[in-house]
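Participant: sequence plus the predicted model coming up.
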Amino acid sequence: MDFELQWLLIGLPVAFVLGWVASRLDQRQWRRDRRDAPRAYFEGLNLLLNEQQDKAIDAFIEAVQHDPDTTELHFALGNLFRRRGEFERSVRVHQHLLSRADLRPADHDRAQHALAQDFAKAGLFDRAEGAWRALLGSAYDSEARLALLSLFERSRDWAQAITTATELEQRDGSSFATRIAHYHCEQALDALAAGDPVLARRCIDEAIRTAPEAPRPPLLAGQFARDTGDDNAALAHWETLAANDPARFALVGADYADVARRLGRGDTARDVLDRAYAQAPLLDTLRARDRLDASPGTAEAPDAATPTEEGVGRRLRHLAAQPSLGAAAEVLAIDTARWHADTRPQLHAAVQRAAAPLQRYRCAACGFMAHHYFWQCPGCQGWDTFPPRPLEQQ
């Protein structure tokens, strides 16, 4: 009994000392591992700031190997791969994160968001759609819906685009009316291409109802009405467009003038075109106005190359008010005998104004532009990088 007690008294302190030594060794190893992981992390960060991405990736991989449970390192590594265009490796990193059972819900959504970005950047739009859909209802819900909307636009899936844009309106309170109207217009064009005018008309009407102030629906409605023989409806739609958006009305100004001449409504059309030009002085509107200068009984519109006296006056006034190369070209097409006394200096001023942005030298290395020639580029500090000729002479 005394012998066993003696060994017990000796063994207990020995066991305590051995346990204490083992714990100290474990703590030392733990501290070493903790010290090595931040060192590799900061080394990678320093390399990344110095734009040495290859070495930074190696450092981050080493840090992840030291501490596989560090999610932030995985995210940094995946983002680096994506920025370098190594989408397959980026996908593997983020899929590895998603496979972890101990991942917090916020980090899970973050990894899913990164994975969706990987697929989108890689051009894998079907897989990107699935990844974005997995984020619906999460903290990334709005961003996921916007990304899905972009995917539907890219794939020309207008029905899905309409549904998604409507949901975004209802959830976020933002207005997508004009965008939805574009989708209906695209559906109308697809229906016309498929030979279904009934569906096309329905889509155009829905576009007008969705966004009454948007310019594209009345423009398209006027073209559809003209093509189906309803000239009066065409004029009505285009006059609505002229009142709401005179600049875009110029896109169909010539068509409007031709239909108005055909119906004998030249006087009304002149007023509409004059008001549109006063609000948005564009050459297309000016040319459309010239088409109404012929007498009402004339079948064809006047030749743009030989405008009437009224047309000449409008062109000269346009050059004085809106000096541009387009206006100069219009005036140069007119016989010089019909010019005004100040037309020549106005032409010179218009050409000089248009040519001014091109009368500069551009560095062939970095694209820096200057009005004066430099032997050393102020932008990239390169020598002899400026061609000796300005842009307009290249």
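Facilitator: Structure's in. What do you need?

Participant: switch to C-alpha atoms for all contacts and neighbour counts from now on
Facilitator: Will do.

Participant: for the most centrally placed residue in the chain, what is the enclosing helix or strand?
Facilitator: Nearest to the mean C-alpha position of the chain, by Cα atoms, centre = their mean, lies residue 150 at 9.9 Å. Following DSSP states H and E, the helix or strand that holds residue 150 is helix 141-154.

Participant: buried ones in that helix, by neighbour count?
Facilitator: Going by neighbour count (16 or more other Cα atoms under 10 Å), the buried part of helix 141-154 is 141, 142, 144, 145, 146, 147, 148, 149, 151, 152, 153.

Participant: redo these as JSON lines? Include distance to residue 339.
Facilitator: Rendered in JSON lines, the data for those read as follows (distance: Cα to Cα, whole Å):
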{"residue": "141", "distance to residue 339": "63"}
{"residue": "142", "distance to residue 339": "60"}
{"residue": "144", "distance to residue 339": "60"}
{"residue": "145", "distance to residue 339": "59"}
{"residue": "146", "distance to residue 339": "55"}
{"residue": "147", "distance to residue 339": "56"}
{"residue": "148", "distance to residue 339": "57"}
{"residue": "149", "distance to residue 339": "54"}
{"residue": "151", "distance to residue 339": "55"}
{"residue": "152", "distance to residue 339": "54"}
{"residue": "153", "distance to residue 339": "50"}
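
Participant: hold the first one in mind and look at this next one:
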Amino acid sequence: MDTWWLLAIPVIFGLGWIARGFDLKELLSESARLPRSYFNGLNFLLNEQPDRAIEAFIEVVKLDPETIELHFALGNLFRRRGEMERAIRLHRNLLERADLPVEFRDQALFALAQDYLRAGLLDRAESAFKSLADTPHADQAAGFLAEVYQLQSEWQLSIDALRRSGADTPTKSRTIAHLYCELAEAAIERKDLKDAREQLARARTADAALLRIVQIEIGIAAAEQAWARIVELADQTLAEHPEFAPQIVEAYIDAAQHVAFSAPGQRPLDAQLRSWFDASPNDALAAVIIKRLEAAGSMSAALEFARVALQRLPRLSQAHALLRLRATMQGDGDEDLAHITQMMNGMLRSQKRHECRNCGFRAQRFFWQCPGCKQWDTLPYAASPVGP
């Protein structure tokens, strides 16, 4: 047996070497058949020159219409560049080919559906993604279909599509929780508090850690004028998440003014606001504290707090607050100071201070869903403490 193995090993090695030679010849033969434009296109892609790569690939497609994979690559490049009309036309032409294999037909329909979505043709995108329900692209198509429904504010349909989109992930669960929150907010608007609570319970099941749930609970309590409940919810939440104060501080102050907030064992309102600011400095809390001090006639205290806030938040908004207070206390005596304050006010109105952690989109105000990448819970609750 040992002798046979010694003879077999060189034979197997020799056969492998011969097969390698055939494979190499076949590879060289296939490469020789490819137009030079194909390799030029690859080279342009590697050098991050997509415009020239597209031109080269278009030339290949003209010379060899059978290069189906290259059609898909070219369509994806068109979509990336935002040339949706060309991408749609290319993928439609593929679908119209009678000789196109089934697997490529499904792939072409999936690509065309993405083109429609990117172009804003939502009805066509919805129809195309639905047509992929029984194909290998079903899971991905359901995910895109959920995005279509979100753009149409069809929250329940989006939830149903997401549940069909494959394995559960933390991101998927959080998205579903946000969609239930959207349904709860709609129920509050039409004063159907029973439905609002049911939707909120579903959101909590999907992702109990979502802070938006607290905000909507406060909204329900406000509709019922349950002021003590609002104070309780805010105290519990901000003890662990002081960065969430900008989202609920106005409702908290309104509720606190309806209850005996200075009862034994309860912290005075202004002291509570200041403790939250100290724990997590942000523009919203600073503005509320300064406004309350001004309303109480404590201009010196407001000015002193503004100095502290500027040290904690070195940005244009706090510099403007400090200069505005100084201008108010000095009256009309300093025209230069008044002019600078007015100029800074105009600059603040155009500032975009909420930046998406996913795509970098910048917004002037807070959104639960990023307007740029359409992802949920990616904008910071408060504006960044580091200003321009």
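Facilitator: Cool, got the structure. The structure displayed is predicted, hence computed values, not measured ones.

Participant: on that earlier part again, what's next to the helix holding residue 150 of the first structure, contact-wise?
Facilitator: 125, 129, 132-133, 135-136, 158, 160-161, 164-165, 168, 172 (Cα atoms under 8 Å, 6 or more residues apart in numbering).

Participant: mean deviation, it versus the second structure?
Facilitator: Here helix 141-154 of the first structure, set against the second structure after superposition, deviates by a mean of 2.1 Å using mean Cα distance after the TM-score superposition for the first structure.

Participant: okay, angle between the following helix or strand past that helix and helix 141-154 too, please.
Facilitator: Scanning forward in sequence from helix 141-154 of the first structure by DSSP H and E, the next helix or strand is helix 158-172. Using axes from the mean of the first three to the mean of the last three Cα atoms, to 10 degrees, one finds that helix 158-172 of the first structure and helix 141-154 are set 160 degrees apart in direction.

Participant: check which helices and strands helix 158-172 of the first structure sits against.
Facilitator: When contacts are defined as 3 or more Cα pairs under 8 Å, 6 or more residues apart in numbering; DSSP states H and E, helix 158-172 of the first structure sits against helix 141-154, helix 177-193.

Participant: count of residues packed around residue 299 of the second structure?
Facilitator: 18 (other Cα atoms under 10 Å).

Participant: with residue 286 of the second structure as the reference, measure out to it.
Facilitator: 14 Å (Cα to Cα, to the nearest Å).

Participant: ok, residue 168 of the second structure next?
Facilitator: Distance, residue 168 of the second structure to residue 286 of the second structure, by Cα to Cα: 40 Å.

Participant: likewise residue 148 of the second structure?
Facilitator: Here residue 148 of the second structure is placed at a distance of 39 Å from residue 286 of the second structure (Cα to Cα).

Participant: give me the secondary structure label for the aligned partner of residue 213 of the first structure in the second structure.
Facilitator: Counting by TM-score structural alignment, residue 213 of the first structure lines up with residue 209 in the second structure. Secondary structure, DSSP: H, G, I helix; E, B strand; the rest coil: residue 209 of the second structure is coil.

Participant: now do residue 209 of the second structure against residue 184 of the second structure, distance only.
Facilitator: Distance of residue 209 of the second structure to residue 184 of the second structure, given as Cα to Cα: 17 Å.

Participant: hang on, residue 216 of the second structure packs against residue 186?
Facilitator: No - in this structure, residue 216 of the second structure is not within contact of residue 186 by Cα atoms under 8 Å, at 10.7 Å.

Participant: out of the two, which sits in the busier spot?
Facilitator: Each of residue 216 of the second structure and residue 186 has its neighbours counted (other Cα under 10 Å); residue 216 has more, 20 against 15.

Participant: element containing that one?
Facilitator: Assigned by DSSP H and E, residue 216 of the second structure falls in helix 212-223.

Participant: and that helix, what does it pack onto?
Facilitator: helix 170-189, helix 193-206, helix 227-240, helix 245-256.

Participant: what about the second one, how far off from the first structure?
Facilitator: Per the superposition on the first structure, helix 193-206 of the second structure and its aligned residues are separated by 3.2 Å on average (mean Cα distance after the TM-score superposition for the first structure).

Participant: what's that helix packed up against?
Facilitator: When contacts are defined as 3+ Cα pairs under 8 Å, 6+ apart, helix 193-206 of the second structure sits against helix 170-189, helix 212-223.

Participant: in a markdown table, list these along with distance to residue 252 of the second structure.
Facilitator: A markdown table is the format used below for those (distance: least, Cα to Cα, whole Å):
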| stretch | distance to residue 252 of the second structure |
| --- | --- |
| helix 170-189 | 18 |
| helix 212-223 | 9 |
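
Participant: chain center to stretch 225-239 of the first structure, what's the gap?
Facilitator: With Cα atoms, centre = their mean, to the nearest Å as the basis, stretch 225-239 of the first structure stands 33 Å off its chain's centre.

Participant: number of nearby residues for residue 362 of the first structure?
Facilitator: Burial of residue 362 of the first structure is recorded as 24 neighbouring residues (other Cα under 10 Å).

Participant: distance of residue 228 of the first structure relative to residue 196 of the first structure?
Facilitator: Counting by Cα to Cα, the gap from residue 228 of the first structure to residue 196 of the first structure is 12 Å.

Participant: ditto for residue 72 of the first structure
Facilitator: Note on residue 72 of the first structure: its distance to residue 196 of the first structure, by Cα to Cα, is 55 Å.

Participant: do residue 166 of the first structure as well
Facilitator: 25 Å.

Participant: try residue 351 of the first structure
Facilitator: Going from residue 351 of the first structure to residue 196 of the first structure by Cα to Cα gives 49 Å.
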